[in-house]
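**Q** below are the sequence and a predicted model; questions follow.
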Amino acid sequence: MRGVDGVIFSGSGVPWGVDTAEAKPLRDAMEIVFAEGLPVWGSCNGMQLGAVVLGGTVGDCPNGTEIGTARNIALTSPGTAHPMLSGRAAGYAVPCIHFHEVQSLGSDTVLLAGNDHTPIQAIACASGSVDFWGTQYHPELALADIGAYLRGGTFGDAPGLIDNLEVGDTDATAAAALGTSLPELANRTLELQNWLAHVRATRAALG
């Protein structure tokens, strides 16, 4: 893949899971990228896709849709040392929305973080040509982005949820109601920043 330093697989609003027939083109695309040895990032559906391609499983969230923020995320022991989560401390909360989740991991995939709702929130795999980092949550989205999506009526509304999401990026009271804070939200892209630094370092190492 000439001129490509890294590849991102984003979230998705489709109702089907990444292990279904509908998702086969996505799985095939990810396998091609893995074979190239490129750094790969996956957010939400993208993380689920990576987990399945690497031998894991996905399914409906037993605890229902995790929506607004993923709260009280704890780092595993490997997570505290992994560069993806450099700068994160236990108990962080970040924007999220998902109704499917990763339920088991392939043998070479490492669990980096999780919470009570969704035990697999961040993973990584470095095996052979595979260089994959992913999060179930959305470091690329602001709270207002999720609020706008919900305002369209896809999931319905818990009392005050959409209102808080639409102003939570700048309103401390709304952010607190969502289990986070303005300083924490200012760092919501941290994992992506760390991945981009990893892409740059990988590219530099290749000359």
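**A** Perfect, thanks for sending it.
**Q** can we go C-alpha only for contacts and neighbour counts from here?
**A** Fine.
**Q** helix/strand/coil for F155?
**A** coil (DSSP: H, G, I helix; E, B strand; the rest coil).
**Q** where do the helices of this protein begin and end?
**A** Counting by DSSP state H, the chain has helices at residues 24-36, 45-53, 77-81, 143-151, 161-167, 172-177, 182-186, 190-206.
**Q** residues touching the residue positioned nearest the centre of the chain, list them.
**A** The centroid of the chain falls nearest to T135 when counting by CA atoms, centre = their mean (2.4 Å). By CA atoms under 8 Å, 6 or more residues apart in numbering, the residues touching T135 are 42-44, 47, 121-123.
**Q** below is structure B, check it against A:
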Amino acid sequence: MRLLVVEGNVRAARERHRATYGLTPSESYAAVLKSLAPEAICDIALPADEGANLPERTGLEGYDGVVLTGSGLNIWKAEPETMRQVELAREVYRSGTPFFGSCWGLQVATVAAGGSVRANPRGREVGIARDIALTPEGRDHPLYRGKAPVFTSPCVHGDEVETLPEGAIVLAANPVSDVQAVEIPYEGGRFWGIQYHPEFSLNELSVIMRRYKPTLLAEGFFRDAGTADQWLADLEALVADPRRKDISWRYGIGPDILDARIRLKEIENFIALRVRPVQSERGRA
């Protein structure tokens, strides 16, 4: 199995994540994919970097799946490092290769297919996305096979889908974002995407939230630095001992997040139901 992980971040953001977590976001995502498909070989593309050597359609056709990571960029700014990713996404669609993305990945795939993204007027959704509810279409969709109809997930995003591309199907929503998951057909390809981050373990999420502490304070998520520090300390204590019911109960952090088999179900389904069938077809060809 050959998978391409497309990193959404610029170099400085990648290295900041490596410095605090030990891996770049794309390296971390690749490790998650290999935990679900140990035989997978994961290549990494860096389209945010000027001059990056990016695969064209024929090169993309050699992969069994393409996955887009999150990013700290804002696609509505239409900066060069963003638009290179949009163009790459269009080539992925045209290649027909199974296509998946988290958060920024959903936003890039949306814009590539003709939709638009904006800063969310309801504000940032950060830490834990709550009350993600499957739509009627989502309840019948293979992306959510084995998933509860309402769940929570790690998340970090300030932007949201504003207009959907033609033919897109919303699969999940919550009070903060009307598009928490979507299927998008475009130019012969098909994308499954989610606005949240199931690929983040609680450990990775806690590391990200510590970096976000100034933003969380500035945007009023915490009354003061002491309250923020206590929350971060509690997250880290729960990472150290997931049996800490006093912490998990207090913050509503349940098996949706603590149990990787539940948290990663969407990615597992993408591999099982989109990637493996394509891999098998190519193996018989």
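**A** Cool, the structure landed. All values reported here derive from a predicted model rather than from experimental measurement.
**Q** mind putting the contacts of T135 of the first structure in JSON lines, distance to G160 of the first structure included?
**A** Output for the contacts of T135 of the first structure, formatted as JSON lines (distance: CA to CA, whole Å):
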{"residue": "G42", "distance to G160 of the first structure": "30"}
{"residue": "S43", "distance to G160 of the first structure": "26"}
{"residue": "C44", "distance to G160 of the first structure": "24"}
{"residue": "M47", "distance to G160 of the first structure": "29"}
{"residue": "Q121", "distance to G160 of the first structure": "25"}
{"residue": "A122", "distance to G160 of the first structure": "28"}
{"residue": "I123", "distance to G160 of the first structure": "32"}
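**Q** if we go to the second structure, which of the residues you listed are intact?
**A** Among the contacts of T135 of the first structure, the contacts conserved in the second structure (both residues aligned by TM-score structural alignment, their matches' CA atoms under 8 Å) are 42-44, 47, 121-123.
**Q** now do the residue nearest to L202 of the second structure when sequence neighbours are not counted: how many residues are near it, please.
**A** Using CA to CA, 6 or more residues apart in numbering and skipping the chain neighbours, the partner closest in space to L202 of the second structure is V239 (6.3 Å). Per other CA atoms under 10 Å, the neighbour tally for V239 of the second structure reads 18.
**Q** identify the residues contacting the alignment partner in the second structure of A122 of the first structure.
**A** Aligned counterpart of A122 of the first structure in the second structure: A181 (TM-score structural alignment). Residues near A181 of the second structure by CA under 8 Å, 6+ apart: 106, 170-173, 192-195.
**Q** ok, V156 of the second structure next?
**A** 103, 124-128, 196-197.
**Q** Q107 of the second structure is in contact with G114, isn't it?
**A** No - with contact defined as CA atoms under 8 Å, Q107 of the second structure does not count as touching G114 (10.9 Å).
**Q** the two: who's more crowded?
**A** With neighbours defined as other CA under 10 Å, Q107 of the second structure and G114 compare such that Q107 has more, 28 against 12.
**Q** which residue in the first structure aligns with the more buried one?
**A** Matched by TM-score structural alignment, Q107 of the second structure corresponds to Q48 in the first structure.
**Q** hang on, isn't its match packed against G59?
**A** No - at 9.5 Å, Q48 of the first structure does not count as touching G59 under the criterion of CA under 8 Å.
**Q** who touches both of the two?
**A** If you check Q48 of the first structure and G59 against CA under 8 Å, 6+ apart, the residues they both contact are 101-102.
**Q** helix or strand: which one has T58 of the second structure?
**A** When elements are assigned from DSSP states H and E, T58 of the second structure belongs to helix 57-60.
**Q** got the contact list for that helix?
**A** Residues outside helix 57-60 of the second structure that contact it (CA under 8 Å, 6+ apart): 91-92, 94-95, 97.
**Q** one more: stretch 62-78 of the first structure?
**A** So stretch 62-78 of the first structure is in contact with 89-100, 110-118, 121, 137, 143, 146-147, 161, 165, 178-180, going by CA under 8 Å, 6+ apart.
**Q** ditto for stretch 11-24 of the first structure
**A** So stretch 11-24 of the first structure is contacted by 26-27, 42-46, 48-49, 52, 57-59, 100, 138 (CA under 8 Å, 6+ apart).
**Q** and which of those is nearest A197 of the first structure?
**A** Set against A197 of the first structure, the nearest of these by CA to CA is G42 (15.6 Å).
**Q** quick one: that closest one and A158 of the first structure, what's the gap?
**A** Plainly put, G42 of the first structure is 28 Å away from A158 of the first structure if you go by CA to CA, to the nearest Å.
**Q** more neighbours, those two?
**A** The neighbour count for G42 of the first structure versus A158, taken as other CA under 10 Å, is higher for G42 (27 against 9).
**Q** residues contacting the more buried one?
**A** Neighbouring residues of G42 of the first structure by CA under 8 Å, 6+ apart: 8-11, 48-50, 132-135.
**Q** mind listing which of those residues are in strands?
**A** Counting by DSSP state E, these place 8-9, 132-135 in strands.
**Q** which among those residues gets closest to A174 of the first structure?
**A** T135 (23.9 Å).
**Q** so what does that closest one match up with in the second structure?
**A** Using TM-score structural alignment, T135 of the first structure pairs with I194 in the second structure.
**Q** I'd like the distance between that match and P165 of the second structure.
**A** Distance from I194 of the second structure to P165 of the second structure, by CA to CA: 15 Å.
**Q** how many other residues sit next to the aligned partner of I271 of the second structure in the first structure?
**A** Residue pairing (TM-score structural alignment): I271 of the second structure is matched to L196 of the first structure. Residues within reach of L196 of the first structure, counting by other CA under 10 Å, total 17.
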